[in-house]
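Enquirer: Let's see this in three dimensions:
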Amino acid sequence: MTCHAIHRGGSRHGRVRLLASTFLSTLLISGAALAEEIPDVVISAPRFSVPAADKANAAGDTARLLSGTPGLNLITNGGVSSLPDIHGLADDRLKIVVDGMEITSACSNHMNPALSYMDSSKVERVEVWSGITPVSAGGDNIGGVISVKSAPPVFAKAGEGYVVGGRASTFFKSVNTGLGGSLAVHGADDTYSLGYDGSWVRGLNYQAGGDGHTVHSTRYESRNHEVTLGVKGSAGLLVLKAGQQDIPFQGFANQRMDMTGNKGYHGNGRYEGEFDWGKLEARVYWQQVKHSMDQAANEKGGQMPMRTDATDLGYAVKGDIRVSETKTIRVGHEFHRFLLNDWWPPVSGSMMMSPGTFKSINDGTRDVISAFAEWEEKWAPQWTTLLGIRSDTVLMDTSNVAGYGSSGMTAQEGIDARAFNGRNHAKVDANFDLTALVRYEPNSISTNELGYARKSRSPNLYERYSWSTSSMDSQMINWFGDANGYVGNLDLKPEVAHTLSTSVALHDSSRREWGIKATPYATYIVDYIGIDKVSDNVSGGTNYPLLKFANHDAMMYGVDVSGSTFVARDTGWGDFKVTGRLGWLHGEIVNTGKAMYHVMPVNGKAALEQSLGGWTSAIEAELVGTKAGVDTLRQEPKTPGYALLNLRGGYEWEAVQISLGIDNLFDKRYYHPLSGVDYTEMKRTGRSSTNQAGALPAPGRSLNAGVTVKF
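Expert: Sure thing, here's the model as predicted:
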């Protein structure tokens, strides 16, 4: 199976189908044997392992399938809830779409991000737009777009009758005794297709490298089920999906809380039709989530139940209009509504968490109404341009709130609630995005690009409407893994990012043998939603300050370099290929000159890959520099540099795939720069030389194995 990091759609609607794909990473991750796709754009991204190994290593955490994408890193979160970070921008600053559904984190700790709702075993295609993003890919983001798609329904060929098939997979990871399995089955004729996809994953607390101590609050379990009905005819393709997720527990070592339940239910409908004028796509979706948090009694102690009930719903209509063989116009309209109730039940006998229910977000609503137009044209064999404009109108509101009480130890809650309730909560943001791209291909071995994008994002519900300045309450508003307390700001403005990016690529004329690509970029963010310090919060020798969301200008610039080349072909041991990528980024708050939070230091990967018949193997080195530039207001921990060695291997014959691998071969003790703090360890033991939680240790050596059988 080939993994293409750059992909362009076919020429059915004009040869220029998508110039923006030059800035697009597409990972084909299906374990099924797909037709070879050879993109006629720039060099593919590095590939470090076979698809079966990718899925086994992900262990249900879909975000980990993206780890080979240049410019993308992962922020440590729960076992199935890692957060992608593109050029230092993550979480709500990215648009993440799961099978066409826009899903919002329904949690004040962002424990249930969008990618956690699709198990890694189910993923066939992941598309990543970084930096310069076509307006047709999505709005209300400033960092990029990630689209995750499952396999389309399977139909029988004409005259083939009724067909039945599927796959079954299982995996094991030694570092946390991780186990999982998935099953997909389908039955179809040439018109109707019915399928089921289910998965289960479980992991215990993982072992850190070096001394091998247990990292607590890292265990998890997740179950997913989905049924799919497909109908295909002369009028087009209709796909209907309905599914359910159940996460009974997921630990978060860098948070004060753990997930004690997450039940999600969704419905999703998609239509695609081909017409004389082009292509029409339409989608409607709905998802409801019931989520609960508390402190795991045997790891963090204490009791503080928290509940959320949330709904995402929306629709999207898009038309690709073929004006000529060289010109394509895309137009579309989208609507997304997010409804949220976040409340904390009282704890009997507690002086701080009673007598009433704490209403954190009460009847919160966030609507995004969007429209876009995009023009792509190939002016000459060497020149292609893309221009786009997008409007995103964001409407937000919430009802009045209340604390546990308004006297004694809850007196501050009463003061804060009255102040919040005394203000108008309704907000309307009229945002717009612009994208302009040009590509120049002077010959068959060179591709050059230049692009500018203006992108905007409105605050999320917690950034605008979190209201309590009480230390305990504010510390529950935290999706940053730093254990600090946060309070919202009704006066926040939307973020507006101006990005300039260029790309220079050299490759062989077939784009198969070798290639290297360098992409420098710079982003200036007006009204970046950062923080102001409100007060210190000293207790028991520790200090986790109260921070308020506030607008500041920010500046980021960096470079991504990636490449690959075959070093030997058709030897007695097969083909050998070297791949690599390197990333460097600088980010700072303009008015203070201080470092932005969660900026990845210089990092790179290099791999030697070998393939012979059905056998594939790879040895991979991962190097990360010292993180010395940290956000001092958030007390972000510094982390030392490190080097890791990983091994991969796999074999495929007929209907069976087997994958083996070893992560962190030498069991090195290291700290990922985006891991946050190990709050659980400090809470459990009280051990800390600085009376503050230190950086969270990363997993130690892990032996991984996976098997997939297709039938």
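Enquirer: From now on I want contacts and neighbour counts done on CA atoms only, so please keep to that.
Expert: Will do.
Enquirer: And the closest residue to Thr228 other than its chain neighbours, which helix or strand is it part of?
Expert: Among residues not flanking Thr228 along the chain, Lys241 sits closest, at 4.6 Å (Cα to Cα, 6 or more residues apart in numbering). Using DSSP states H and E, Lys241 sits within strand 236-250.
Enquirer: same thing with Leu229?
Expert: With DSSP H and E as the criterion, the answer for Leu229 is strand 220-233.
Enquirer: Other residues contacting that strand?
Expert: 60, 78-80, 117-119, 153, 190-204, 237-251 (Cα atoms under 8 Å, 6 or more residues apart in numbering).
Enquirer: Specify the local secondary structure of His110.
Expert: coil (DSSP: H, G, I helix; E, B strand; the rest coil).
Enquirer: show me the contacts for the residue nearest to it when sequence neighbours are not counted.
Expert: Counting by Cα to Cα, 6+ apart, His110 lies nearest to Trp479, which is 5.4 Å off, once chain neighbours are set aside. Counting by Cα under 8 Å, 6+ apart, Trp479 touches Ser108, Asn109, His110, Met111, Gln255.
Enquirer: repeat that for 10 Å
Expert: Counting by Cα atoms under 10 Å, 6 or more residues apart in numbering, Trp479 touches Asn77, Asp91, Cys107, Ser108, Asn109, His110, Met111, Asn254, Gln255, Tyr486.
Enquirer: Please give the structure of this sequence too, so both can be compared:
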Amino acid sequence: MKKTAIALAVCTAGFSPFLYAQDTASTEVITVIGEPLTLTNNAPVSASTNTEADYGDQLAALPGVTISRNGPVTGLIQYRGLYGDRVGVTIDGVDIAVAGPNAMDSPLSHVLPEPGLQAVLYRGIVPVSAGVETLGGKLDIRADAQHLFAQANGLQFNASAGAFSPGDAQQYQANAFYGTDNGFFSGAFTHQQRDEREAASNDAGSNITIPNSQYQRNGGKLRAGYSWGKHSLDVSYQTLNTNNSGTAALAMDITSIDAAWYRLGYQYQADDERMLKVSVFGNSNQHAMDNFSQRAVSMASTARQNDADSVAQGIEASYITPALNGELEVGFSHLHSRNSSVITNPNNSAFYINNFSDITRDTYSGFTEWHRKTDTADYLLGLRYTQIDMDADAIDSNMVMMNDAVATLASNFNTAERSETYNMLDAAATIQIPVSETVTVFTGISQKNRAPNYYERYTWLPLGITGGMADGFNYIGNLELDNETARQIEFGVTYSKNDWTVSPRLYYQDIEDYITGTPSSNAAAVMFSTMMGSDTPFQWTNTDAVIKGLDVTINGKLSDNLLLTSTASLSHGNRDDIDDGLFRIAPEQLTTRIEWQSELMQSPLMLSVTSHLVGAQNHTSALQNESSTSGYGLIHLGARWQLTQAFSVSVQLQNALDKYYTAHTAGVNRVSDADIAVGDKLPGTGREWQISASYRF
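Expert: Coordinates of the predicted model:
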């Protein structure tokens, strides 16, 4: 009752005109729309043009977005220098509680394409209504229910098959949709598999196999909707099963991920200005990983298997109504998640580490948001209060009886106060002012928060658990962590004239109590890590950081049938407590795509060429032994031929010049006996071709 009362108090406070609030109506929302809809920003989330299994290659075309990749199905979205849990990612409105403590089953890996799929990126300052803990941005990947309700009656079917080489990759996708006057039913299925990929030839002229770059997974989704009068219901269920898939940048590979999620949505449209939305959702993930089935181990005693699982259930509701000559939205949400993990050795039945034991995280949050648009300005104001309760059960290990350091660490953890409550207040305010017919000025300010996640607080034994950061150090948790608080300012201009739009944005973000690793002074942790042959372990610690930069989008027509889109991004991240760069921050990059629309044999033909230029990254983390990387440039070619209204063929040639390169956001190799030495950066893929065919009716 106390939590609910506080949240409702925040919502009620929204009726004051002096509150900070924000609404998506005045926030730049970049939407990437997949087949069969029209493409926006030339970066479709489409099963017929993807080159990565998790579609991260298509999202990387968005301004400020980079993919930090630890494996072919383990991509972490980095936005303006922040990644991992700092970037909010939802799939059809569902908050995915990943099971793997190293984000092998990252939210991006749960995407399964279906008709009407959209990736919605909130550029810059995120409205408070978009979600909780959006300190590093928000990406919502969804197929909007209202779009599905609006489809024509009858059966629609879409299927595609694709092949990639080298690597003997195959991908199959099928979607079926049946619409009626009052509802719809749809189903989607996907299968993906690939052998190991190859980098471009090295200086010696020989091919380089990228270790553990294979993957295999299958997924299916069912969805149905029904509307009557002012009411509508929308229900979804998805399952995605990943089998043997490599993660060369991590200490283990994926042996299986069995993931399922569901969602029930209800909407009441009272009139054109008043609407109520309620959503109930949940997901469950069982995740097994090991270091011996897909890579060699030096001794049987070093074999490890980690069985992790996560469960989440949530509910959220919002109501929109006119207020103060504008539109007011109030909402409330609750999310409960639980994580557990046990490490074993299949060659020694007595060995076990009870790694995480029934860790719970309950998030209660309420927000209010107000929007008003006039001829002279567009205002966005918002406020959100969030309370997060965390706790964990006691842990254990067979090593407690034989290792004093482990016994000390276990005892200290089990006798400590493990429960904690975080209270956080988010605020956001933006304004857009049209200063002329062609120029609009944007400015905004926000305060956003993020509480520690479960591994940052509850890793009791020094292990290589970093949420996918993969810097090679062992880490131990910290029960004394405070929540992060980021204060951001942003300024931008949008110029539009004669089919051209140019939109630069400058931003500055100061993050108080930024959570990162520092060398641990815990004697027992240092002793254990040293005994295991590792360096001094790191401990998650509150520090301070600053991230600043800019991104620019350019869209226009070179001629009636020649289109250009370009995005440029630059982020600079630094710790404030010491003179050191933030780890694994993407360097400056410029992506330019030219698309030519023509005809071949009286059928529409689209040809494209994409230039991807990446600068060197010399601003690195010396504390984490991060190495610099050189800049590089890539050329990608593509074609799409719509032979008939129902049948089309797509062809792509990635890295057409077969350039050898290493992305700074890539991990380092941890697989021995490979073409790439342990500790060296994993290179990007060399020249690859893809061909796919799609049929729909």
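Enquirer: Give me the TM-score for these two chains.
Expert: With the length set by TM-score structural alignment, normalised by the length of structure 2, the two chains reach a TM-score of 0.90; 658 aligned residues with a Cα RMSD of 2.5 Å.
Enquirer: picking that back up, which position in structure 2 aligns with the residue nearest to His110 of structure 1?
Expert: In structure 2, the residue matched to Trp479 of structure 1 (TM-score structural alignment) is Gly468.
Enquirer: next one: Asn460 of structure 1
Expert: Asn460 of structure 1 maps onto Asn453 in structure 2, by TM-score structural alignment.
Enquirer: Count residues in the vicinity of the spatially closest residue to its match that is not a sequence neighbour, would you?
Expert: Once flanking residues are discounted, Asn453 of structure 2 sits nearest to Asp85: 7.8 Å by Cα to Cα, 6+ apart. By other Cα atoms under 10 Å, 21 other residues sit near Asp85 of structure 2.
Enquirer: isn't there a helix covering Asp85 of structure 2?
Expert: Yes - assigned with three-state DSSP, Asp85 of structure 2 falls within a helix.
Enquirer: Show the contacting residues for it.
Expert: 76-77, 103, 106-107, 133-136, 450-453, 467.
Enquirer: how close does Val231 of structure 1 sit to Val154 of structure 1?
Expert: Using Cα to Cα, to the nearest Å, Val231 of structure 1 is found at 10 Å from Val154 of structure 1.
Enquirer: Can you check which residues contact both of the two?
Expert: Jointly contacting Val231 of structure 1 and Val154 under the rule Cα under 10 Å, 6+ apart are Ala188, Asp189, Asp190, Thr191, Tyr192, Ser193, Leu194.
Enquirer: of all those residues, which two lie farthest apart?
Expert: Within those, Asp190 and Leu194 form the most distant pair, 11.5 Å apart (Cα to Cα).
Enquirer: coming back round to it: the strand holding Lys241 of structure 1 aligns to what range in structure 2?
Expert: Going by TM-score structural alignment, strand 236-250 of structure 1 lines up with residues 231-245 of structure 2.
Enquirer: what's the answer for stretch 64-82 of structure 1, then?
Expert: Counting by TM-score structural alignment, stretch 64-82 of structure 1 pairs with residues 57-75 of structure 2.
Enquirer: Check stretch 430-446 of structure 1 too.
Expert: Under TM-score structural alignment, the match for stretch 430-446 of structure 1 is residues 423-439.
Enquirer: And Leu24 of structure 1? What does it align with in structure 2?
Expert: That one, Leu24 of structure 1, aligns with Glu28 by TM-score structural alignment.
Enquirer: ok, back up a step: return the set of buried residues in the match of strand 236-250 of structure 1.
Expert: Going by neighbour count (16 or more other Cα atoms under 10 Å), the buried part of stretch 231-245 of structure 2 is 232-245.
Enquirer: Next, format the residues you listed as JSON lines and append distance to Thr368 of structure 2.
Expert: As requested, the buried residues of stretch 231-245 of structure 2 are exported to JSON lines (distance: Cα to Cα, whole Å):
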{"residue": "Ser232", "distance to Thr368 of structure 2": "24"}
{"residue": "Leu233", "distance to Thr368 of structure 2": "24"}
{"residue": "Asp234", "distance to Thr368 of structure 2": "25"}
{"residue": "Val235", "distance to Thr368 of structure 2": "26"}
{"residue": "Ser236", "distance to Thr368 of structure 2": "28"}
{"residue": "Tyr237", "distance to Thr368 of structure 2": "30"}
{"residue": "Gln238", "distance to Thr368 of structure 2": "31"}
{"residue": "Thr239", "distance to Thr368 of structure 2": "34"}
{"residue": "Leu240", "distance to Thr368 of structure 2": "35"}
{"residue": "Asn241", "distance to Thr368 of structure 2": "38"}
{"residue": "Thr242", "distance to Thr368 of structure 2": "39"}
{"residue": "Asn243", "distance to Thr368 of structure 2": "43"}
{"residue": "Asn244", "distance to Thr368 of structure 2": "45"}
{"residue": "Ser245", "distance to Thr368 of structure 2": "43"}
